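J.: using only what follows, build the 3D model:
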Amino acid sequence: VSGLGIGQAATQDAVQRLPPAITLAFAPYGADVTRLAARAREAGHEVMVQAPMEPFDYPDNDPGPQTLLAGAKPAENVDRLAFVLARVPGAIGVMNFMGARLTGEAAALDPVLREIGGRGLGFVDDGTSPRSLAREVGRKAKVPVARAEIVVDSVPRPDAIDRELARLEEAARKSGFVLGSASALPLSIDRIARWARDLESRGILLVPASRALRQPS
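T.: Below you'll find the predicted structure:
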């Protein structure tokens, strides 16, 4: 679940209501993000940091002042990534915030992923861009990369979210493992919390996102 750390109420709701096995990804811009991420770790959640990345309609759609840009020099993107990582100490990996353009350009993405891997971290693609090359670039760079196969709340309605959660469960039964993503909308948090209550009785085990980074390709 991504987008934590911006709205304090939604962040606290996610930390308290979602099972500890659900990984929480924090945006770097919240005023109190370091403390909120620490609270999430204390509650048993694995924590990631979201790196703002260039979308196709940038700068009309602007992820923020530390955005990693497809046309920037690699050193500049690495510096911006370092700033982002410093905001959430203890993060086990990086997740994109927007980024359809950057993740679709291998030459720009490669040094970013290599820096992430060099720090002993992995990268999780939130699955929102069909053009993302993250897994292919990560494989060549020998950096752990995982991609969400189902975006649970791409249509933010209760019935649509419930339908995608059911699809996530079905995919897990078929393949043995599936990674899903969602944003920290109050509605999403509520539907996921309800869905997760009796998962184990249905034979499904929740595991943190780092498990996806250890999956064989």
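J.: from here on, contacts and neighbour counts on C-alpha atoms
T.: OK.
J.: residues in contact with the residue most central in space within the chain?
T.: Centroid-nearest residue in the chain, with CA atoms, centre = their mean: Met95, separated by 4.0 Å. Applying CA atoms under 8 Å, 6 or more residues apart in numbering to Met95 gives the contacts 25, 48-51, 123-126.
J.: would you say it is within a strand?
T.: Yes. Judged by DSSP: H, G, I helix; E, B strand; the rest coil, Met95 forms part of a strand.
J.: could you export the contacts of Met95 as JSON lines, including neighbour count?
T.: Converted to JSON lines, these look like this (neighbours: other CA atoms under 10 Å):
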{"residue": "Ala25", "neighbour count": "30"}
{"residue": "Met48", "neighbour count": "30"}
{"residue": "Val49", "neighbour count": "31"}
{"residue": "Gln50", "neighbour count": "28"}
{"residue": "Ala51", "neighbour count": "27"}
{"residue": "Phe123", "neighbour count": "27"}
{"residue": "Val124", "neighbour count": "25"}
{"residue": "Asp125", "neighbour count": "23"}
{"residue": "Asp126", "neighbour count": "26"}
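J.: to compare with the earlier structure, here is another sequence to fold:
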Amino acid sequence: MSKSQQNQFKRWPYYILAVVSCFTLAALVFVLTDHTSPKKAEAITEHRAPVHIASLPYEERLDAPMEEGVKRIDYAILRALQNTNVSTSGIKLVSIKQQKYGDEIFHFQQLHINSQYSAQELIKPIAAALVQWSDKATLTKLSDAVYRVALNDVETHLLKFTQNTKPVVPAKDAATLDIGGHLTIVIDDLGESISAAHSLAGLRYPVTFAIWPRASYPKEIAAIAKAASREVIIHQPMEPISADAKPGPGAVYVTMTPEEIRSTIRTNLKLVPGAVGLNNHMGSKFTQDRNAVRAVAQEAKKSGFFVLDSVTHAKSVFFDEAKRQGLVAFRRSVFIDNVKEVQNILHQLKKAERIALAKGTAIAIGHPYPATLLALQEWEKQRNKKVAVVTLSELLDF
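T.: I've put the predicted structure just below:
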């Protein structure tokens, strides 16, 4: 064997090692590279998403499909009109009526859209938006100018269109000139953002601060509320139906004994200075349990608190049981920011106004989202002055 052949024979293990290394590197690259096809974007965005601060507990999805569906329809209509450059002054909520669907309460609405466009020009984008945001909604033509929207075959909206080439001037609502109403706005989930508290304190009308008792800054935010003469209540975490929704520290659960529930509530009531009532954070499971909410009501009664049922489930007995225990009790009318978009929040505030005018009183609940804070500031400029904004305590007088 020649010397050259001997050298090649000695080098063959290195050739094999190089080949194996190449195959190993190729396999590693394949594994680390995502070869799956891209996922399609969801057509419908998440509603009632959590506040984006790591220390905050998650919100649960409101267990009220009809109410959520109506608000999606609201959003679809408003978004379509906005994208078609219809002036907000030309979109008028003419009337609102409380309706029942199974165990749920929802609000039927009649809208008048007055713009430079014909009904036929506006219906196409509205229909497309309904498909995107509420695929169970149906749109029916009643006449050239009137259309009906239904959800689960139940009428939710009546749309009337008028075309006007002249600039739209907001008209006075003759139907409500001699009617008064009182509205309370409650902002939940306070306790983490000092800046949000200052923003709410700076509004020219009163809002009720609902503060998490075991948040980072309950005392500081209660002090901001007190300095601005804002009413404060405890935002009490309660057990939701979904195990994925975390109510946060200081929560009460149906598996607790009545004394454990009372002890937890007793501790929480001491953590927010100046509080005069409480409402539930989450609680879709807890508020359906009469024995559980009875224990909460009994402890609240000892401190002279009132109770606000946020109605996170259609079968909540929190309001009824609090009344049975002799407490002053209230029940939420509207959530204003299930969809966190300024125009939609303004529409929900107008809906709350209409309920107050029709029933005498209404309670709207929102959250310290940036869009909500902006909408509350904008609402001050355009709100119906025939609706007085009052605290929950003041609502007792009407």
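J.: which one in the second structure is aligned with the residue nearest to the centre of the first structure?
T.: Under the alignment (TM-score structural alignment), Met95 of the first structure pairs with Asn279 of the second structure.
J.: residues in contact with stretch 146-153 of the first structure?
T.: With contacts defined as CA under 8 Å, 6+ apart, stretch 146-153 of the first structure is touched by 123-128, 134-135, 160-161, 164-165, 168, 178-183, 188, 212-213.
J.: okay, and which of those map to strands?
T.: Cross-referencing the contacts of stretch 146-153 of the first structure against strands under DSSP state E gives 123-125, 180-181.
J.: which members of the residues you listed are the farthest-apart pair?
T.: The span of these, defined through CA to CA, is set by Phe123 and Gly180 at 14.3 Å.
J.: show me the strands in the second structure, by range?
T.: Taking DSSP E, the strands of the second structure run over residues 91-101, 104-115, 137-141, 146-151, 154-163, 181-190, 208-211, 232-238, 277-282, 306-309, 329-331, 334-335, 361-366, 387-389.
J.: contact partners for the counterpart of Arg80 of the first structure in the second structure?
T.: The alignment partner of Arg80 of the first structure in the second structure, by TM-score structural alignment, is Thr264. Residues near Thr264 of the second structure by CA under 8 Å, 6+ apart: 250-252.
J.: need those in a markdown table (columns: neighbour count and distance to Pro258 of the second structure).
T.: Output for the contacts of Thr264 of the second structure, formatted as a markdown table (neighbours: other CA atoms under 10 Å; distance: CA to CA, whole Å):
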| residue | neighbour count | distance to Pro258 of the second structure |
| --- | --- | --- |
| Gly250 | 18 | 15 |
| Ala251 | 21 | 14 |
| Val252 | 26 | 10 |
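J.: per the alignment, His239 of the second structure pairs with which residue of the first structure?
T.: His isn't right for residue 239 of the second structure; it's Glu. Here Glu239 of the second structure is matched to Glu54 in the first structure, going by TM-score structural alignment.
J.: what about the nearest residue to its match once chain neighbours are set aside, neighbour count?
T.: Spatial nearest neighbour of Glu54 of the first structure, excluding adjacent residues (CA to CA, 6 or more residues apart in numbering): Gly99 at 4.5 Å. Close neighbours of Gly99 of the first structure, defined as other CA atoms under 10 Å, add up to 25.
J.: what does the one 5 residues further on give?
T.: The tally of other residues near Gly104 of the first structure (other CA under 10 Å) stands at 20.
J.: what is the equivalent residue in the second structure for it?
T.: With TM-score structural alignment defining the correspondence, Gly104 of the first structure maps onto Gln288 in the second structure.
J.: pretty sure Leu357 of the second structure contacts Val387?
T.: Yes. Using CA atoms under 8 Å, Leu357 of the second structure is in contact with Val387, at 6.9 Å.
J.: return the mean post-superposition distance for the longest helix along the first structure against the second structure.
T.: For the first structure, the helix with the greatest residue count under DSSP state H is helix 158-175. Here the mean offset of helix 158-175 of the first structure against the second structure after fitting is 1.2 Å, by mean CA distance after the TM-score superposition for the first structure.
J.: looking at the second structure, name the residue matched to Lys142 of the first structure.
T.: In the second structure, the residue equivalent to Lys142 of the first structure is Gly326, according to TM-score structural alignment.
J.: its match and Phe318 of the second structure, how far apart?
T.: 13 Å (CA to CA, to the nearest Å).
J.: of those two, who's got more company?
T.: Phe318 (31 against 12).
J.: what is the neighbour count of Gly120 of the first structure?
T.: Neighbours of Gly120 of the first structure using other CA under 10 Å come to 12.
J.: that one maps to what in the second structure?
T.: In the second structure, Gly120 of the first structure lands on Gly304 (TM-score structural alignment).
J.: again with Ile6 of the first structure
T.: In the second structure, the residue matched to Ile6 of the first structure (TM-score structural alignment) is Glu192.
J.: ok, its match - contacts?
T.: For Glu192 of the second structure, the contact set (CA under 8 Å, 6+ apart) comprises 56, 215-218.
J.: re the thing from before, correct me, but the match of Gly104 of the first structure touches Lys315?
T.: Yes. The criterion here is CA under 8 Å, and Gln288 of the second structure meets it with Lys315 at 6.0 Å.
J.: ok, now how distant is the match of Met95 of the first structure from Phe9 of the second structure?
T.: Asn279 of the second structure is 84 Å from Phe9 of the second structure, by CA to CA.
J.: mind putting the strands of the second structure into TSV with distance to Val131 of the second structure?
T.: Below are these laid out as TSV (distance: least, CA to CA, whole Å):
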stretch	distance to Val131 of the second structure
strand 91-101	21
strand 104-115	19
strand 137-141	8
strand 146-151	12
strand 154-163	16
strand 181-190	32
strand 208-211	36
strand 232-238	35
strand 277-282	30
strand 306-309	33
strand 329-331	32
strand 334-335	23
strand 361-366	27
strand 387-389	35
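J.: to Ala196 of the second structure, which of those strands lies closest?
T.: Ala196 of the second structure lies closest to strand 181-190 among the strands of the second structure, at 8.1 Å (CA to CA).
J.: report the inter-axis angle for that closest one versus strand 277-282.
T.: Comparing the axes of strand 181-190 of the second structure and strand 277-282 via axes from the mean of the first three to the mean of the last three CA atoms, to 10 degrees yields an angle of 60 degrees.
J.: now the helices for the first structure?
T.: Remark: helices assigned in the first structure by DSSP H are 8-17, 33-42, 74-87, 100-103, 106-118, 134-141, 158-175, 186-196, 210-213.
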